[in-house]
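Structure for this input, please:
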Amino acid sequence: MGEDTTNEMSFLDHLEILRWHLVRAFASVFVFAILAFVFKGFVFDTVILGPSGKDFFTNRLLCDLASRLDMPLLCINQIPLSVQNINMSGQFTTHIWVSFVAGIVVAFPYIFWEFWRFVKPALYSKEVNHSRGAIFFASTLFTVGILFAYYVICPLSIHFLGTYQVSEEVENIVNLGSYISTITSIVLAGGIIFELPIFIYFLAKVGLVSSGFLRKYRKHSIVVALLLAAVITPPDVISQLLVCFPLVILYESGIVIARRIEAKREKEMAE
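Reported below is the predicted structural model:
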């Protein structure tokens, strides 16, 4: 362990400390969830349903770009999406679920900080110094991932899934629960995917992945990114690149991180 005091602590003592870290983390989620529940007008009308409207920032930007480039396929979400609720308690349960997800998203930096406070005493001072920026970078990447998913992937996915038809005789009337689960899944997935450099950092630190391993599967990662972009975007190159390019950048940054860790480890071994 990193400190002498932690060596003297029993397993139950560690569990007690962990319990209070978890209590504070859940309390922060609960507080932000209550705020989201109270301000449901902003959460639903502006945030949740926003990407489906023609006045949404991304939709307006793409339509303007479509007129300049004479590419009408880029102009998305101009027809209002019909969303309905078919369950008696559907809107209430959806309200609670969305508030909980919003609480997790907003409280994520604090949750990660509580996790760091629990792990920190087990680290040596040198390891603590190397990991001081972990909270900042993890929170920043998570936020960037959420914003990217919300402003880029969500509008493209809503347009593709909301207008896709197997037959002109079948009308798309989207269930509220389905719409909400799609938006929340995309947003949370975006935040987690953008944590890829952090995951690679820790995996490289313990020797589970290497820069050589990541380079070996570089082509596979590009193919996966292209397939993902092709599935959720309209059939045009610009939209696909908007989704694919950041994913490739994240993977390449992971290779750089792993290479730096290996170089540092080799230098320490040489010394």
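
Could you use CA atoms for every contact and neighbour count after this?
Noted.

Where do the helices of the stretch 51-200 of the chain begin and end?
57-69, 90-119, 125-130, 134-148, 154-163, 176-193, 196-205 (DSSP state H, counting those that start in this stretch).

Summarise which helices and strands whatever helix or strand comes next after the last one is packed against.
What it means is helix 196-205. Next along the chain after helix 196-205, taking DSSP states H and E as the criterion, comes helix 211-216. Counting contacts by 3 or more Cα pairs under 8 Å, 6 or more residues apart in numbering; DSSP states H and E, helix 211-216 packs against helix 237-270.

List the buried residues for the helix it packs on?
If you call a residue buried by 16 or more other Cα atoms under 10 Å, then helix 237-270 has these buried ones: 239-241, 243-244, 247-248, 250-252, 254-259, 261-262.

got it, and stretch 35-45?
Neighbour counts over stretch 35-45 (16+ other Cα under 10 Å) mark Ala36, Phe37, Lys40, Val43, Phe44 as buried.

In helices, which of those fall?
Using DSSP state H, the subset of the buried residues of stretch 35-45 located in helices is Ala36, Phe37, Lys40.

Chain neighbours aside, what residue packs nearest to the first one?
Among residues not flanking Ala36 along the chain, Ser99 sits closest, at 5.1 Å (Cα to Cα, 6 or more residues apart in numbering).

compare with the first, here's sequence two:
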Amino acid sequence: MSFLDHLEELRWTLIKAGAGVLVAIAVCSFFSEWIVDQVLIGPTRPDFFMYDVLALEPESLELLNRTITGQFFADIGTIIVVGLIAGSPVVVFYLWRFIEPALYPSEKKGMRFSAVSATFFFLLGAAFGYLILTPLALQFFAQYTLSEQIVNQFDIMTYFSMVTFWTMGTGLLFELPVVVYFLAKVGILTPEAMRAYRKYALIAVLGVAAFLTPPDPISQIIVAVPLLGLYELSIYVAKWVARRRAQALGMTDE
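Predicted coordinates for the structure are as follows:
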């Protein structure tokens, strides 16, 4: 295919991927009442099931709307975010379909692994952010008071923004093994380098955990532990890729 033909194929790939996300958003819109009531507002209730799992004693959060369009955009925004998460496998699928014809049979296995892993780790991270990080952070800020005369009341748009940030942010952070796979594939990153910089990675992970969580040591540790686990997993991913590259180079030399 010529360069222009490739651009045309890419355009249709993006259109199909976007259409898949729009379909997911449209489906979510039919369940908007349930999604808003159970997904968006769910963590504000003391009976949210994760509070029992995390052994927390929750307080009920009171949400307020201080702008004319606050509830409208919180409603629409929630549907879009849930639709993006639900439609992410469709995006990965069509991008894979676009890249696949240009790969050798040996490369297709690795790219197939990357496509599946990217979807899995993003959904895993989003679930972690929503089910663990969000309840911990909400309860910390709900129970933090300077004085009994000050009542905590959360604006609906601020609440929506923070829940989205915690959910999508951890989803992207959990893509670390996939990013390492690609960097190791092109020879930019090696397992030896990752082991050498492990102590700096620990500092970076603690910094990210402190940024995402409230100033609560327990919450920071709960977030930092899986991120450190992902870093260690990424070392093994880089080691596996390096071994495969060495084998391929050995076969080429022969």
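
Tell me, how many residues neighbour His6 of the second structure?
12 (other Cα atoms under 10 Å).

right, so the helices of the stretch 51-200 of the first structure: which one is the most enclosed?
Among those, ranked by average contacts under mean count of other Cα atoms under 10 Å, first place goes to helix 154-163 (a mean of 21).

before we move on, back to that, looking for the alignment partner of the residue nearest to Ala36 of the first structure in the second structure.
In the second structure, the residue matched to Ser99 of the first structure (TM-score structural alignment) is Ile79.

now stretch 222-235 of the first structure, how far from the chain's geometric center?
Centre-to-centre, stretch 222-235 of the first structure and its host chain are 17 Å apart (Cα atoms, centre = their mean, to the nearest Å).

Give me the contacts around it.
Residues outside stretch 222-235 of the first structure that contact it (Cα atoms under 8 Å, 6 or more residues apart in numbering): 73-74, 153, 156-157, 159-161, 239-241, 243-244, 247-248.

I'd like to know which of those is nearest to Gly90 of the first structure.
Gly90 of the first structure has its nearest neighbour among the contacts of stretch 222-235 of the first structure in Leu161, at 21.4 Å by Cα to Cα.

And that closest one, how far from Val170 of the first structure?
Using Cα to Cα, to the nearest Å, Leu161 of the first structure is found at 13 Å from Val170 of the first structure.

Per the alignment, name the residue of the first structure opposite Phe48 of the second structure.
Checking TM-score structural alignment: Phe48 of the second structure goes with Phe56.

ok, the residue sitting nearest the centre point of the first structure - contacts?
The first structure has Gly191 as the residue nearest its centroid, 1.2 Å off, counting by Cα atoms, centre = their mean. Gly191 of the first structure makes contact with Leu141, Phe142, Thr143, Val144, Gly145, Ile146, Ala149, according to Cα under 8 Å, 6+ apart.

Rebuild those as a markdown table, extending it with distance to Gln91 of the first structure.
Output for the contacts of Gly191 of the first structure, formatted as a markdown table (distance: Cα to Cα, whole Å):
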| residue | distance to Gln91 of the first structure |
| --- | --- |
| Leu141 | 32 |
| Phe142 | 28 |
| Thr143 | 27 |
| Val144 | 29 |
| Gly145 | 28 |
| Ile146 | 24 |
| Ala149 | 24 |
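
nearest to Asn85 of the first structure, of those?
Of all the contacts of Gly191 of the first structure, Asn85 of the first structure sits closest to Ala149, with 24.8 Å by Cα to Cα.

need the contact list for that closest one.
Contacts for Ala149 of the first structure were tallied using Cα under 8 Å, 6+ apart; they are Ile186, Val187, Gly190, Gly191.

Aligned against the second structure, show me the partner of it.
The criterion is TM-score structural alignment: under it, Ala149 of the first structure has Gly129 as its aligned partner in the second structure.

do Ile186 of the first structure as well
Alignment note (TM-score structural alignment): Ile186 of the first structure maps to Trp166 of the second structure.

which non-adjacent residue is nearest that match?
Taking Cα to Cα, 6+ apart, and ignoring the residues beside it in sequence, Trp166 of the second structure has Gly129 as its nearest neighbour in space, at 5.3 Å.

I'd like the distance between that neighbour and Leu227 of the second structure.
12 Å.

just Ile35 of the second structure next, same as before
Per Cα to Cα, Ile35 of the second structure is found 28 Å from Leu227 of the second structure.

what do you get for Thr119 of the second structure?
Counting by Cα to Cα, the gap from Thr119 of the second structure to Leu227 of the second structure is 17 Å.

again with Thr134 of the second structure
16 Å.

quick one: which of the ones in helices among the buried residues of stretch 35-45 of the first structure is nearest Glu271 of the first structure?
For those, the nearest to Glu271 of the first structure is Ala36 (54.0 Å; Cα to Cα).

and that closest one, what pairs with it in the second structure?
Match for Ala36 of the first structure (TM-score structural alignment): Cys28.

wait, what's in contact with its match?
Neighbours of Cys28 of the second structure in contact, by Cα under 8 Å, 6+ apart: Ile35, Ile79, Val82, Gly83.

one more time with 10 Å, if that's ok
Leu22, Trp34, Ile35, Thr78, Ile79, Ile80, Val81, Val82, Gly83, Leu84, Ala86 (Cα atoms under 10 Å, 6 or more residues apart in numbering).

Met168 of the second structure too?
When the contact criterion is Cα under 10 Å, 6+ apart, the partners of Met168 of the second structure are 81, 84-85, 122-123, 125-130, 162, 174.

Output these in a markdown table, with distance to Gly187 of the second structure appended to each entry.
Below are the contacts of Met168 of the second structure laid out as a markdown table (distance: Cα to Cα, whole Å):
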| residue | distance to Gly187 of the second structure |
| --- | --- |
| Val81 | 35 |
| Leu84 | 32 |
| Ile85 | 31 |
| Phe122 | 24 |
| Leu123 | 27 |
| Gly125 | 26 |
| Ala126 | 29 |
| Ala127 | 32 |
| Phe128 | 31 |
| Gly129 | 31 |
| Tyr130 | 35 |
| Met162 | 37 |
| Phe174 | 22 |
